[in-house]
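Q: predicted coordinates and the sequence they were generated for:
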Amino acid sequence: MSKIIIGTRGSDLALWQANHTQELLSSIGIESEITIIKTQGDKIQHLSFDKMEGKGFFTKEIEEALLSGAVDLAVHSHKDLETRQPEGLCIAAVPNRSFVEDVLLIRKEKAVQNAKFKVAEDAVIGTSSARRKSQLKFHLPQCTTNDLRGNVPTRIDKLRQGQYDAIVLAKAGIKRLELDLSEFEVVDLEPTEFIPAPAQGALAFQMRDNDPRLDQLKQLTNTSDAANVRIERTLLRELDGGCQLPFGAHCTKEGDQYHLFCAIAESAEAPSRYASLQGTDPVSLVEDMLMMLKKKA
């Protein structure tokens, strides 16, 4: 069988994901090589996501390379993908999900042990995520949020330089890069309280929908993780959301029972509203949650 060409962004985290994908492909007997593609999200660093036009900031150019045949497989952070696949493409596999939660990194002089999330009330917190901004507005109304862009090491350097008192990052990225954070106060944000982005911590392998290797790739899917991700992303799709929508969703399953937690706001400047449900049927669970979110609007 022919070698698979993997398309990826060039950040440290994206390259970790691409190399991890190579290892997984090798485990099922598929050879591969990596091609780096620069996306709109990589090129535009001066705007927050909610001020950028359109969707697919970190995926569009890679999807175009897939459709043209320049690459055979794209590895994405699943949360960056649009909820509707472009014609001709599909999700080939969703491998084991990593940590789903967000992490608050705080400069030691701004850490307060008995405060909410251990951060001072007057802290300036860096994030360009509308979802994170609106949830910070709910939990830490006295804090100020300022936009923060760049790859994970760059964001941490900005915190180290004192441009912010604290920043919010996804724990999965921090763990994958094995970063030393000993100089900061590190606070894991409980995902049932500070709701992560739909599909956070999960990877998606995207391919052309007529690729003969699709069936072989399916064996890399973690079916339980894929089911939880599907529920989270279905909600996002029905809300017509993307990076601009202040929306978080976190789904888990114990036995035959799904547990679903959501947060939503009208804008990044508005505090989030929260809702939770449980049930055994994914379709009914999504429908009931949508009704609940609309009632709270």
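A: Yes, it's here. Numbering: from 1, shown residues only.

Q: contacts, neighbours, all on C-alpha from now
A: OK.

Q: all strands for the stretch 1-150 of the chain, in order.
A: For the stretch 1-150 of the chain, strands defined by DSSP state E, counting those that start in this stretch occupy the ranges 4-8, 32-36, 73-77, 89-93, 102-107, 124-126, 144-146.

Q: need those strands in TSV (columns: distance to D180 and mean neighbour count).
A: Formatted as TSV, those follow (distance: least, Cα to Cα, whole Å; neighbours: other Cα atoms under 10 Å):
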stretch	distance to D180	mean neighbour count
strand 4-8	25	23
strand 32-36	26	16
strand 73-77	22	24
strand 89-93	31	20
strand 102-107	12	24
strand 124-126	19	23
strand 144-146	24	18
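
Q: tell me how far G7 lies from I34.
A: Distance, G7 to I34, by Cα to Cα, to the nearest Å: 6 Å.

Q: need the overlap of contacts for these two.
A: Residues within reach of G7 and of I34 at once, by Cα atoms under 8 Å, 6 or more residues apart in numbering, are A18.

Q: for the strands of the stretch 1-150 of the chain, which one sits closest to A202?
A: Of all those, strand 73-77 sits nearest to A202, with 6.3 Å by Cα to Cα.

Q: and of the strands of the stretch 1-150 of the chain, who's closest to S272?
A: strand 144-146 (14.5 Å).

Q: next SSE after the closest one?
A: Next along the chain after strand 144-146, taking DSSP states H and E as the criterion, comes helix 152-160.

Q: and that following helix, what does it pack onto?
A: Judged by 3 or more Cα pairs under 8 Å, 6 or more residues apart in numbering; DSSP states H and E, the packing partners of helix 152-160 are strand 166-170.

Q: quick one: the helices in the stretch 101-250 of the chain?
A: With helices called from DSSP state H, counting those that start in this stretch, the stretch 101-250 of the chain shows them at 130-139, 152-160, 171-177, 214-218, 223-238.

Q: quick one: closest of the strands of the stretch 1-150 of the chain to L189.
A: Checking the strands of the stretch 1-150 of the chain against L189 by Cα to Cα gives strand 102-107 as the closest, at 5.5 Å.

Q: between that closest one and helix 130-139, how many degrees?
A: For strand 102-107 against helix 130-139, the angle by axes from the mean of the first three to the mean of the last three Cα atoms, to 10 degrees is 70 degrees.

Q: which helices and strands sit right next to strand 102-107?
A: Strand 102-107 packs on strand 166-170, strand 184-189, going by 3+ Cα pairs under 8 Å, 6+ apart.

Q: use this one as the comparison:
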Amino acid sequence: MIIGTRGSRLALWQAHFVQAQLKELGIESELKIIKTQGDKIQHLGFDKLEGKGFFTKEIEDHLLAGDIDMAVHSLKDMPTEQPEGLTLAALSYRADVRDLILINKDKAVEGKPFKLADGATIGTSSNRRKAQLKELHPGLVTVDIRGNVPTRLEKARSGELDAVMLAAAGLERLELDLSDMVVVYPHQKEFVPAPGQGVMAIQTRKDAMEVRKQLIPLHNVTVGECTNVERSILNLMEGGCSMPLGVYCEQDQVGNYHVWAAYADSAESPVKRVQMSRSTRAGLAEEVVEALRAS
């Protein structure tokens, strides 16, 4: 099996994780590193890059061409519409879904929201994060940053920025030492994460039935159901990675679904919030979208 992946440290961690799972099933595999538009263009914010899928398209092209048998992606990077001929064969367990704020220890201020003073600089290129930061701490100054996780962390460590905001899942998976920084954990129901955050997706060709069959044991059913709601909402809102939309869905022990959504028209616009609970997924995404559009 040939696994297509991006070359960042986090992407390789994800690909190696899947590779280890396959080995447990008796399936040998090798990695093929593919550069995407998002990797090549580091000087532009996500909202300035053309189209959707700028961390996936080149990998999907290799998949369609038959150069690789499967691709491992971060689910939150994936467009909601699959290219013709491709499908999601399996979704992983879900890591910590939260966004974290990592602060230069000399810049942390006790008693302030997120431990950051008015006028503090915080690095993020996500419109979703910018909109919610503006709502929850209007005094912050957001600064666009790109690059891999260690590169972005260094911006706060070095004092170039007061803080950066990153997904907890990536930091958890890379097991980075954060002891020299102040780490703030906003709750995922208040600071709503990206649809699919914390989940790895394995993509294959639709007609590769043997490969798809072998990947069935890797699929997490509950994660699949909850992220399906999240991504359906993103799809109905006609959004991509750069849309200022956070959606988080969880299932309780009884089987009910609970959704938190936060949406803004732009990074500078007011945030509209919706919370909804239902006993079934049927029509849930549509109801949330209707409420977001009405509010």
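A: Noted; the coordinates are in hand. All values derive from a computational prediction rather than experimental measurement.

Q: could I get the TM-score for this pair?
A: For this chain pair, the superposition-based TM-score is 0.98 by TM-score structural alignment, normalised by the length of the second structure; 293 aligned residues with a Cα RMSD of 0.9 Å.

Q: turn the helices of the stretch 101-250 of the first structure into JSON lines, including distance to L105 of the first structure.
A: JSON lines is the format used below for the helices of the stretch 101-250 of the first structure (distance: least, Cα to Cα, whole Å):
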{"stretch": "helix 130-139", "distance to L105 of the first structure": "14"}
{"stretch": "helix 152-160", "distance to L105 of the first structure": "8"}
{"stretch": "helix 171-177", "distance to L105 of the first structure": "10"}
{"stretch": "helix 214-218", "distance to L105 of the first structure": "36"}
{"stretch": "helix 223-238", "distance to L105 of the first structure": "26"}
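
Q: looking at the ones you listed, which is buried most?
A: helix 130-139 (a mean of 24; mean count of other Cα atoms under 10 Å).

Q: tell me, that one lands on which residues of the second structure?
A: Across the second structure, the stretch matching helix 130-139 of the first structure (TM-score structural alignment) is residues 127-136.

Q: the matching stretch vs the first structure, average offset?
A: Stretch 127-136 of the second structure, aligned to the first structure and superposed, deviates on average by 0.4 Å (mean Cα distance after the TM-score superposition for the first structure).

Q: rewinding a little: could you export the helices and strands packed on strand 102-107 of the first structure as CSV, including mean neighbour count and distance to V124 of the first structure?
A: Below are those laid out as CSV (neighbours: other Cα atoms under 10 Å; distance: least, Cα to Cα, whole Å):
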stretch, mean neighbour count, distance to V124 of the first structure
strand 166-170, 23, 7
strand 184-189, 18, 15
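
Q: out of the helices of the stretch 101-250 of the first structure, which comes closest to D102 of the first structure?
A: Once these are compared by Cα to Cα, helix 171-177 is nearest, at 5.4 Å.

Q: how far is the closest one from where the chain is centred?
A: 12 Å (Cα atoms, centre = their mean, to the nearest Å).

Q: on that earlier part again, now the strands of the stretch 1-150 of the first structure in a markdown table, with distance to F194 of the first structure?
A: Shown next, in a markdown table, are the strands of the stretch 1-150 of the first structure (distance: least, Cα to Cα, whole Å):
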| stretch | distance to F194 of the first structure |
| --- | --- |
| strand 4-8 | 29 |
| strand 32-36 | 33 |
| strand 73-77 | 20 |
| strand 89-93 | 27 |
| strand 102-107 | 8 |
| strand 124-126 | 15 |
| strand 144-146 | 16 |
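
Q: and of these, who's closest to L277 of the first structure?
A: Closest among these, once you apply Cα to Cα, is strand 102-107, at 21.1 Å.

Q: the second structure: matching residues for that closest one?
A: Under TM-score structural alignment, strand 102-107 of the first structure corresponds to residues 99-104 of the second structure.

Q: still on that earlier bit, of all the helices and strands packed on strand 102-107 of the first structure, which one is nearest L177 of the first structure?
A: Closest approach to L177 of the first structure among these is made by strand 166-170 (11.5 Å; Cα to Cα).

Q: that closest one packs against which elements?
A: Packing partners of strand 166-170 of the first structure (3+ Cα pairs under 8 Å, 6+ apart): strand 102-107, strand 124-126, helix 152-160.

Q: can you list the ones you listed in TSV and add distance to V71 of the first structure?
A: Shown next, in TSV, are these (distance: least, Cα to Cα, whole Å):
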stretch	distance to V71 of the first structure
strand 102-107	32
strand 124-126	35
helix 152-160	26
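
Q: quick one: closest of the helices of the stretch 101-250 of the first structure to K110 of the first structure.
A: Closest approach to K110 of the first structure among the helices of the stretch 101-250 of the first structure (Cα to Cα): helix 152-160, 11.6 Å.

Q: leaving out sequence neighbours, find the closest residue to I195 of the first structure.
A: Distances taken as Cα to Cα, 6 or more residues apart in numbering place G248 nearest to I195 of the first structure, at 5.1 Å, with adjacent residues excluded.

Q: number of nearby residues for that neighbour?
A: Neighbour count of G248 of the first structure, defined by other Cα atoms under 10 Å: 27.

Q: OK, contacts around the aligned partner of it in the second structure?
A: Alignment note (TM-score structural alignment): G248 of the first structure maps to G246 of the second structure. Counting by Cα under 8 Å, 6+ apart, G246 of the second structure touches R128, V192, P193, A194, P195, W260, A261, A262, Y263.

Q: counterpart of the fourth one in the first structure?
A: In the first structure, the residue paired with A194 of the second structure is A197, using TM-score structural alignment.

Q: and its match, how close does it get to R149 of the first structure?
A: 17 Å.

Q: repeat that for P95 of the first structure.
A: Distance of P95 of the first structure to R149 of the first structure, computed by Cα to Cα: 27 Å.

Q: ok, A14 of the first structure touching G7?
A: No. Between A14 of the first structure and G7 there is no contact under Cα atoms under 8 Å: 9.9 Å.
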